[in-house]
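Novice: only geometry, no sequence info:
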């Protein structure tokens, strides 16, 4: 840090009292939690998971990579896939969420979101936006979107128009990726490219907790995979989590150390 005159004067004073000169007060770190595994199920190891959400017993998943991106819907109880559509051309799929009668799917650097039918996942229309698309989740009155920076953007559930934003605070270099909007109004986010999940208050931007989700896959399973990405609330304190090219999906709770 650079010392201005005021901070220098304070530094002299605290030095006399025995403290380090020009030391700045440190923000307290948010609480750290860990995952407790309840169970696991197979996951498509070819799926570069970008979005994951459970609504009314349907697991919605968006996958990325050029030429093979997709939107998928699966009956959670039976594991039967009920719909799948590929993105045309070389579009790169990103986050996905259901907002009432619309399933929204982001594209990474293609500059638009795709509105889809929630049953068939057929494309209904496209809406342009500026910047990159990463994660997306739906609250009752708005959508919450990430672009890999420390800012979350709020959007209208129907028009996709930007209606606000918030800057994250209280933790070093947050890079929120896939998002899950919890019933209590908070948001969970995969923190790219780590094994961390951030618990966020989207009203203030404060990071409420950091969840360590490392070690879910065995070393053999982790070979050839990519980062943790994909979090979907199941109700209560249970969540589904997975990652890009992961062979398994895990049902977990977030608990204290």
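Specialist: Great, that's in hand. Computed from a prediction, not measured in an experiment: that's the story for all the values here.

Novice: please count neighbours and contacts with C-alpha atoms only from this point.
Specialist: Will do.

Novice: what's the neighbour count on the closest residue to residue 196 other than its chain neighbours?
Specialist: Among residues not flanking residue 196 along the chain, residue 212 sits closest, at 4.9 Å (CA to CA, 6 or more residues apart in numbering). Residue 212: 18 surrounding residues under other CA atoms under 10 Å.

Novice: one more structure, for comparison:
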């Protein structure tokens, strides 16, 4: 179609009140939201954050790297480390979740998950896990959900992390890979996407991504130079969350306002 005729057609459609797509917009694409920053809280810049979860007024954090991995209890308002326990020195810590009086913590490629006493941060036992461990969260149906860096969410029994099934995750019909740290809220699973500033919201029943959070620029460029990737999401209340990253000097309390209704937790 000649350019002049195409321009006339666009103008006619606009005059008639018919919406025209923005340049580069894809039909049926997943909605994207930006976090609204409510507050900034100090975060240990030496913490290689792998898991983050707020429970009963305590912010639990799992950190990684061989010889440096820890399970921690933080003050959610100040970022102060209240207590910490090291992992066995050969282990590379990954995601965490709270199940009753237990904190489960994954290891990356060590083939085990660690069960900690939530109150004392005492290691109780190790259980076997097939494949890699990345993110972990407790769904409202009682299942523990795990990511392993692929496009799958895996489901586990909360008592011993025995695997019970999995679902493939898709975004606009394509596999969504590199699923990392997880947070279960209501009937959805939120997942950091490794090597990106994105968080995706997933329906664990279908594996479909129905919302994307674009958190680019959350940490200013000057401080980002010495930091690693966005990785850490903890639900606070309603549509408020805590977001941080590996080696980040700050945690951000943000509002994520989804454009559609989601059944609330509980």
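Specialist: Here it is on my side, so go on. Just so it is clear, the structure is predicted and the values come from calculations on it, not from any experiment.

Novice: TM between them?
Specialist: Here the TM-score for the pair of chains, by TM-score structural alignment, normalised by the length of structure 1, is 0.86; 231 aligned residues with a CA RMSD of 1.6 Å.

Novice: if we can go back for a sec, so the residue nearest to residue 196 of structure 1 makes contact with residue 31?
Specialist: No. Residue 212 of structure 1 is not in contact with residue 31 according to CA atoms under 8 Å; the separation is 10.8 Å.

Novice: shared neighbours of those two, anything?
Specialist: Taking CA atoms under 8 Å, 6 or more residues apart in numbering as the contact criterion, residue 212 of structure 1 and residue 31 have no common neighbours.

Novice: quick one on the thing from earlier: now for the residue nearest to residue 196 of structure 1: which residues touch it?
Specialist: Residue 212 of structure 1 sits in contact with 32, 33, 34, 35, 195, 196, 197, where contact means CA under 8 Å, 6+ apart.

Novice: one more time with 10 Å, if that's ok
Specialist: Residue 212 of structure 1 makes contact with 32, 33, 34, 35, 194, 195, 196, 197, 198, 254, 255, 257, according to CA atoms under 10 Å, 6 or more residues apart in numbering.

Novice: quick check: closest non-adjacent residue to residue 35 of structure 2.
Specialist: With sequence-adjacent residues excluded and distances taken as CA to CA, 6+ apart, residue 35 of structure 2 is closest to residue 256, at 5.3 Å.

Novice: how far away is the alignment partner in structure 1 of that neighbour from residue 180 of structure 1?
Specialist: Matched by TM-score structural alignment, residue 256 of structure 2 corresponds to residue 254 in structure 1. Applying CA to CA, to the nearest Å, the value for residue 254 of structure 1 to residue 180 of structure 1 is 14 Å.

Novice: the two - which one has more neighbours?
Specialist: Using other CA under 10 Å as the criterion, residue 254 of structure 1 and residue 180 rank with residue 180 on top: 27 against 19.

Novice: what does that one align to in structure 2?
Specialist: Residue 180 of structure 1 maps onto residue 183 in structure 2, by TM-score structural alignment.

Novice: give the contact list for its match.
Specialist: Residue 183 of structure 2 neighbours (CA under 10 Å, 6+ apart): 51-53, 95-97, 135-139, 145, 189-192, 201, 232-235, 241.

Novice: can you list which of those are found in strands?
Specialist: Counting by DSSP state E, the contacts of residue 183 of structure 2 place 51-53, 95-97, 136-138, 145, 189-192, 201, 232-235, 241 in strands.

Novice: how many residues are close by residue 108 of structure 1?
Specialist: By other CA under 10 Å, neighbour count at residue 108 of structure 1 equals 22.

Novice: looking at it, it is touching residue 145, isn't it?
Specialist: No. Counting by CA atoms under 10 Å, residue 108 of structure 1 does not reach residue 145; the two are 12.0 Å apart.

Novice: find residues that contact each of those two.
Specialist: 95, 133, 134, 135.
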